[in-house]
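Structural data only, the sequence is not supplied:
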């Protein structure tokens, strides 16, 4: 897999920066193209991997449509490339609303047309990268901000689309050398609580920041964090199995009201990417199911994590909870994570 790097907006020569942005654009399109190549057949793009999300064909067109819609809005693109795709692929689904998606309202374009659209958009943005005047530093008032924002938006969707592909039936996907799986796993080490020294943390971005940021990243937040006790390791699949086997998904008193509402709606009995076959546990990765990697961190949502903490508090007689964002930054600042 290609490694992506953040683009320095404050330092560097304009022509070098132009080349950097071109490379970033080509890299992100290549990565996304290879992600969709993990699908075995075109029909897979019209499947809804998650009932709360559009079919994958939407996301295949969405990231390219974002470039066009933002460039048109900024006056940098005078003519649209495919108005229908740019309209139908413009708006996603509100993940906080569990019933707002009506598939009957959509008539999707063919895979071939969306693929052609993506290529035309890439070519047009490459043309702009070659021709737009570029002055350093780059800030939110620069026309280059639109291109950088679109690249970052595409990176986000590569991650979220990979989760949707992971939710498709396993026979809808094929192996890809572009996304090699980790082969290191075994029994989980014993987890224990360790002391973490408190301190002062500062998070957020100044207006003149070195790297691109979304609007919710700006502004400065400071906090003083007291000494903490935290688990030495992230909660593993093996540790979380105890909660599953204890019937944690069936006991509503471990869940918040929101959490129990989600569990009742989803009918979850264990984490999303756990698979049980012939009495054995497996984990669904992007394109394969592997014997459960018990030492890997468990992949759950926040509601499941809170329920696990409540269960662990109940069975041990000690108080466990999720760390706050401020606490997480303090933990990261003095650990090997960062």
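Right, received. Where do you want to start? Since the model is a prediction, treat every value here as computed from it, not as a measurement. Numbers count the residues shown, from 1 in each chain.

Only C-alpha atoms from now on, for both contacts and neighbour counts.
OK.

give me the number of residues near residue 273?
Residue 273 has 18 neighbouring residues, counting by other Cα atoms under 10 Å.

So it sits against residue 283, correct?
Yes - shown here, residue 273 and residue 283 form a contact pair, counting by Cα atoms under 8 Å, at 5.7 Å.

want to compare, so here's the second one:
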């Protein structure tokens, strides 16, 4: 366990801190906000609270704490997500049908498991293998903290009242950003995680890739950049779109990024977690699908970077998370102008790479082996984190992934091109 955290005391401190952050994200909400499921991709917020608690109960307490009594015999059915090896699951699309357990009961479940985790980590010597499971559970909860924000934005953003999740005054500072091209020479590079710190199994193993010479944009595509695409008829030009993407545009009548709206043919506005706001053209673009990102890149005469190109450029030009990067701890809850390369924070960046296994990929045995590998089909990789990501959760090798039509997450665009 020394390779992950310096001591068992740090393990407990980290656990408490992450669980407290989840509570912090809940504090602005009303009780009614926790129970809604507008579409299958969105889970009721109380389900996130129960599921992340179920993880620690199932994989830490039940198999390792002598005399531990399960909080409720039916909760494993309700709060298991996709771990077939861990037992039966309530169907995802029906999570919003359940008024019980109540939100109060779910918080009682969290308190019960927290109490036992606290006692367990104080009284039981944790070996390295179990320590890794606990650290995985903490990182798993951090992932759900971000999903929690995606889902509450979808729940509130589709409400005609456009209620804010939280009301933070917008940063008045304007940063002059001039995007240019960062060059990477042809050569053999190493990608993938190597080291002793925490990482997900899909980041393994470190391997060599050959890259042709390319350039990657020094900044993210802005709202103003994408508005030019809209005004130029980008959503109506079938030549810019992949066939499947063109079907998606027409079937769903897509004409702007998620949460954008135009007031009587005039100014553009969008819903943010801070409420309904006028779009700042200089802010990084958010809430576009892979389909839209790819079409925009074609319109610009460019392309999306591969995930290998993104990682190599990030390590070359901005390997460390900068203090100016926009993460969830900054409490902006929207994209902002940072003045740096924005490889980390603000928005997850679509790449042109399908989500597949690296060479030497070897998922763990048992239920935790289902964490990543089973999703390596029909999804695209995103890199870099967002304004909803915890700052200590991101690294250059982190591989996020979503289906190409989705855009309720905090997703944006960085361009690349051949030389």
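Alright, I've got the coordinates. Nothing here was measured: the structure is a model prediction, and the numbers come from that model.

Any idea what the TM-score comes out to?
Overlay of the two chains. TM-score (TM-score structural alignment, normalised by the length of the first structure): 0.79; 306 aligned residues with a Cα RMSD of 3.0 Å.

Which parts of the second structure are helices?
8-26, 45-56, 62-64, 75-79, 103-123, 128-157, 223-231, 243-252, 290-299, 307-317 (DSSP state H).

Packing partners of the second one?
For helix 45-56 of the second structure, the packing partners by 3 or more Cα pairs under 8 Å, 6 or more residues apart in numbering; DSSP states H and E come out as helix 75-79, helix 103-123, helix 128-157.

so where is that helix in the first structure?
Here helix 45-56 of the second structure aligns to the first structure at residues 56-67, judged by TM-score structural alignment.

Please name the residues that touch the closest residue to residue 238 of the first structure other than its chain neighbours.
Computed as Cα to Cα, 6 or more residues apart in numbering, the closest residue to residue 238 of the first structure that is not its neighbour in sequence is residue 294, at 4.7 Å. Residues in contact with residue 294 of the first structure (Cα atoms under 8 Å, 6 or more residues apart in numbering) are 185, 186, 187, 188, 236, 237, 238.

Over in the second structure, tell me which residue corresponds to residue 226 of the first structure.
Using TM-score structural alignment, residue 226 of the first structure pairs with residue 212 in the second structure.

Its match - nearest residue in space that isn't next to it in sequence?
Nearest one to residue 212 of the second structure, counting by Cα to Cα, 6+ apart, is residue 186 at 4.4 Å.

Against residue 193 of the second structure, how distant is the residue nearest to the spatial centre of the second structure?
For the second structure, the residue nearest the mean C-alpha position is residue 146 (5.6 Å; Cα atoms, centre = their mean). For residue 146 of the second structure, the distance to residue 193 of the second structure (Cα to Cα, to the nearest Å) stands at 22 Å.

ditto for residue 247 of the second structure
Taken as Cα to Cα, the span from residue 247 of the second structure to residue 193 of the second structure is 37 Å.

Between these two, point out the one with more neighbours.
Neighbour comparison, residue 247 of the second structure and residue 193: the larger count goes to residue 193, with 21 against 13 (by other Cα under 10 Å).

Quick one: map that one onto the first structure.
Under TM-score structural alignment, residue 193 of the second structure pairs with residue 205 in the first structure.

repeat for residue 14 of the second structure
That one, residue 14 of the second structure, aligns with residue 24 by TM-score structural alignment.

pretty sure that match is touching residue 152, no?
No - if you go by Cα under 8 Å, residue 24 of the first structure and residue 152 don't touch, sitting 9.6 Å apart.

ok, which stretches of the stretch 251-400 of the second structure are strands?
260-262, 268-272, 275-278, 348-354, 380-383, 400-402 (DSSP state E, counting those that start in this stretch).

how about the ones you listed, which one is nearest residue 65 of the second structure?
Among the strands of the stretch 251-400 of the second structure, strand 400-402 comes nearest to residue 65 of the second structure, with 32.9 Å by Cα to Cα.

out of the contacts of residue 294 of the first structure, which ones does the second structure keep as well?
Among those, the contacts conserved in the second structure (both residues aligned by TM-score structural alignment, their matches' Cα atoms under 8 Å) are 236, 237, 238.
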